[in-house]
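1. predicted model and sequence below, questions to follow.
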Amino acid sequence: MKRDVKMADRIALIPVKGPIVGGGGSMIPRQPGAEMSKLVRQMLREAKEEADGVIFAPGGTPYPTKEIAQTVEEFGKPTVARIKENGLSGAYWIASSCDRIVADELSRVGGIGVSAFQPDFSELLEKLGVKFKSSATGKYKEQGLPFGSGEGEDFMEEHLEEVNKIFAESVAEARNLDEDEAEEVFEGKPYLGRQAKKVGLIDRLGGREEAVEECSEMMGSEEVDIVDYGEKMEKESRGLLGSVLDQLFG
């Protein structure tokens, strides 16, 4: 009589590489990470159908980072973040949305905070004899232009403070941190892995093996298969490109 053979449970390995920035709607050429939010969420949707748990190998601009973090929170299956080298800023926001975080003792973790940069070309333009004129309906409308208007700086600071508050509140809730007791944690300070564990930013020191152990424990599985969705998506992309090229030049 043929016995039923139980298939090993599957853990999806999802890489989050490069800067997490918004895509489209800009005259500036897209950066390599412009579609990272879209790609990660696509991998998560596939993994939800095919896998029993997820390990993330995870800064970025706030909105796409928040998009990924919310998708992870809503995943509904065990999730583990594995920080190999850097889990700072937006990368840590994503990591904190996972059930558990594993990081190498020499990794850099945290960097909880936001920043903004605005170049000021006004002195250079003045030396070159170039004058810049503009018209706007309000003093905040030209905020961010690199021509030294100086208007709306207080507004920008308020804006950053509000974004930072949302970031800190999300991390505090996810990691069960008291904002008053862990005030230093929310000042943008990066921690090495060992320090991060002491202040409650991670759960365990280790690498891929330890991350798999954590995920397997939550899944209640003794035997698991690891599916690298980064490689999977890359193969699918190459296959699609190959099909298009065959149709065009075959």
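-> Cool, the structure landed. Numbering: from 1, shown residues only.
2. contacts and neighbour counts: CA atoms only from here.
-> OK.
3. the helices in the chain, which residues?
-> Using DSSP state H, the helices assigned to the chain run over residues 36-50, 62-73, 90-96, 122-127, 153-175, 193-198, 208-219, 229-249.
4. quick one: contacts for residue 182?
-> By CA atoms under 8 Å, 6 or more residues apart in numbering, the contact list for residue 182 reads residue 199.
5. from residue 41, how far out is it?
-> As judged by CA to CA, to the nearest Å, residue 182 and residue 41 stand 31 Å apart.
6. now residue 197
-> The gap separating residue 197 from residue 41 is 28 Å, by CA to CA.
7. likewise residue 136?
-> Distance from residue 136 to residue 41, by CA to CA: 38 Å.
8. what about those two, which has more around it?
-> When residue 136 and residue 41 are compared for neighbours, residue 41 comes out ahead with 18 against 8, by other CA atoms under 10 Å.
9. is it correct that the more buried one is in contact with residue 73?
-> No: here residue 41 does not reach residue 73: they are 11.7 Å apart, not a contact under CA atoms under 8 Å.
10. nearest residue to the middle of this structure?
-> Residue closest to the mean C-alpha point of the chain, counted by CA atoms, centre = their mean, is residue 91 at 3.8 Å.
11. return the residues in contact with the closest residue to that one other than its chain neighbours.
-> Excluding the flanking residues, the one nearest residue 91 by CA to CA, 6 or more residues apart in numbering is residue 59, at 4.9 Å. Residue 59 makes contact with 19-20, 65, 87-92, according to CA under 8 Å, 6+ apart.
12. use this one as the comparison:
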Amino acid sequence: MDVKSVTSKIPRIGDRGDRTDIVSVVKLHGVITPTPSPFTRGVINLAAVESALTRAFGHDRLKAVALLVNSPGGAPTQSGLVAERIRQLAAKKPGVEVLAFCEDVAASGGYWLACAADEIYAHRTSVVGSIGVISGGFGFAGLLERFGIERRLHTAGENKARLDPFTPEKPEDVEWLKKMHAQLHELFVDWVKERRGDRLAGTEELFTGDVWLGGRAMDLGLVDGIGSLREVIAQRYPDAQISVAEPKKPLLARLGIGAPAAASAMLDAVTQRAAWSRFGL
């Protein structure tokens, strides 16, 4: 017997033998950062979510892919990479809807991810928007001086040490950063306009970096409706089976080992906490 003909009859993992239609769910939860975390899955980047996205779009009787977005944003490049990957996979599944559901917050890069969907839904209390660019840091020049610590920095290239946190801030470096922000902001606005089109309200208020609750976000065209995943999927696909595609757990998380008390891990935790705190979460 031909082996290929046998294997082709085996139901794929996650599909039921009765050939029920499938709605895949992918959770995009956490701060968007290129920094890998071997201990938790509380970050979003392409490496972290690639396996889940691939499985979500891999079902034979797929009717829709639902993106559960809960993110205050983060790295613009990873936001773009994940969103582009979603569109690449969707292009291979014509007729399959991609729906995004904003949970607590879909702001900044989180909203960038939501815009990868064909339609966006939010809860009445969801925080949505923040179409802008932000970066931050600390300046330690005064601290070094106070303790008599000498900073030694050697470069080749006059702009190599821009915005070094251990030297006084230079106006020309700040101006350079603002220009970089303006370019990123333009790319963000172009992406939102491309994906949302004429559903957007004709107001520049949308692109000031402000955020709105779900109802106002719908008025502005940032989302298509108010509703949860459970409500919308039950209405559109009442007979479909829900299949949750989870990212693979990092090795140390599978072994049950917690995060180390290293300074770098603590700093990452503080940075991520600050990202959520900007939206009162």
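-> It's in. As the structure is a computational prediction, the values presented were derived from the model and not from experiment.
13. may I have the residues that are in contact with residue 77 of the first structure?
-> Residues counted as contacts of residue 77 of the first structure (CA under 8 Å, 6+ apart) are 48, 52-54.
14. now render those as CSV, adding distance to residue 237 of the first structure and neighbour count.
-> Converted to CSV, the contacts of residue 77 of the first structure look like this (distance: CA to CA, whole Å; neighbours: other CA atoms under 10 Å):
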residue, distance to residue 237 of the first structure, neighbour count
48, 20, 15
52, 24, 21
53, 24, 25
54, 21, 28
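15. okay, those in CSV with distance to residue 29 of the first structure next?
-> Shown next, in CSV, are these (distance: CA to CA, whole Å):
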residue, distance to residue 29 of the first structure
48, 32
52, 38
53, 36
54, 32
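16. out of these, which are inside strands?
-> Within these, residues falling in strands by DSSP state E are 53-54.
17. list just the nearest of the contacts of residue 77 of the first structure to residue 189 of the first structure.
-> When those are compared for distance to residue 189 of the first structure (CA to CA), residue 54 wins out at 27.7 Å.
18. any idea how far the corresponding residue of the first structure for residue 80 of the second structure is from residue 55 of the first structure?
-> Taking TM-score structural alignment, the alignment pairs residue 80 of the second structure with residue 66 from the first structure. Per CA to CA, residue 66 of the first structure is found 18 Å from residue 55 of the first structure.
19. of those two, which one has the most company?
-> residue 55 (28 against 20).
20. my read is that that one contacts residue 43, right?
-> No: if you go by CA under 8 Å, residue 55 of the first structure and residue 43 don't touch, sitting 11.8 Å apart.
21. shared neighbours, these two?
-> By CA under 8 Å, 6+ apart, the residues touching both residue 55 of the first structure and residue 43 are residue 14.
22. how many neighbours does the spatially closest residue to residue 40 of the second structure that is not a sequence neighbour have?
-> Among residues not flanking residue 40 of the second structure along the chain, residue 253 sits closest, at 6.3 Å (CA to CA, 6+ apart). Applying other CA under 10 Å, we find 16 residues neighbouring residue 253 of the second structure.
23. residue 231 of the second structure too?
-> Using other CA under 10 Å, residue 231 of the second structure is surrounded by 11 other residues.
24. just give me the match in the first structure for it.
-> Alignment note (TM-score structural alignment): residue 231 of the second structure maps to residue 210 of the first structure.
25. do the same with residue 28 of the second structure
-> By TM-score structural alignment, residue 28 of the second structure lines up with residue 16.
26. that match: neighbouring residues, count only.
-> Other residues near residue 16 of the first structure come to 19 when the count uses other CA under 10 Å.
27. ok, the one 5 residues further on next?
-> Counted with other CA under 10 Å, residues neighbouring residue 21 of the first structure total 22.
28. next one: the one 10 residues further on
-> By the other CA under 10 Å criterion, the neighbourhood of residue 31 of the first structure contains 13 residues.
29. how about residue 86 of the first structure?
-> With other CA under 10 Å as criterion, residue 86 of the first structure counts 23.
30. next one: the aligned partner of it in the second structure from residue 124 of the second structure, what distance?
-> Mapped onto the second structure by TM-score structural alignment, residue 86 of the first structure lines up with residue 105. Shown here: residue 105 of the second structure relative to residue 124 of the second structure, a distance of 11 Å by CA to CA.
31. do the same with residue 46 of the second structure
-> Remark: distance between residue 46 of the second structure and residue 124 of the second structure (CA to CA) = 29 Å.
32. same question for residue 166 of the second structure.
-> Residue 166 of the second structure sits 44 Å away from residue 124 of the second structure, going by CA to CA.
33. same check, this time on residue 165 of the second structure
-> Using CA to CA, residue 165 of the second structure is found at 41 Å from residue 124 of the second structure.
34. who has more neighbours out of these two?
-> residue 124 (20 against 13).
35. burial measure for the spatially closest residue to that one that is not a sequence neighbour, as a count.
-> In this structure, residue 124 of the second structure finds its nearest non-sequential neighbour in residue 214, 4.5 Å apart by CA to CA, 6+ apart. For residue 214 of the second structure, the neighbour count with other CA under 10 Å is 27.
36. contacts only, for the residue mapped onto residue 187 of the first structure from the second structure.
-> Matched across to the second structure, residue 187 of the first structure falls on residue 208, judged by TM-score structural alignment. Going by CA under 8 Å, 6+ apart, residue 208 of the second structure touches 130-132.
37. also residue 100 of the first structure?
-> If you count contacts by CA under 8 Å, 6+ apart, residue 100 of the first structure has them with 79-81, 202-203, 214.
38. how much space between the residue nearest to residue 40 of the second structure and residue 30 of the second structure?
-> Distance of residue 253 of the second structure to residue 30 of the second structure, given as CA to CA: 16 Å.
39. thought residue 42 of the second structure was touching residue 28?
-> No: at 9.1 Å, residue 42 of the second structure does not count as touching residue 28 under the criterion of CA under 8 Å.
40. which residues are in contact with both of the two?
-> With contacts taken as CA under 8 Å, 6+ apart, residue 42 of the second structure and residue 28 have no neighbour in common.
41. check contacts around the residue nearest to residue 250 of the second structure when sequence neighbours are not counted.
-> Closest residue to residue 250 of the second structure apart from its sequence neighbours, by CA to CA, 6+ apart: residue 38 at 5.3 Å. Going by CA under 8 Å, 6+ apart, residue 38 of the second structure touches 250-253.
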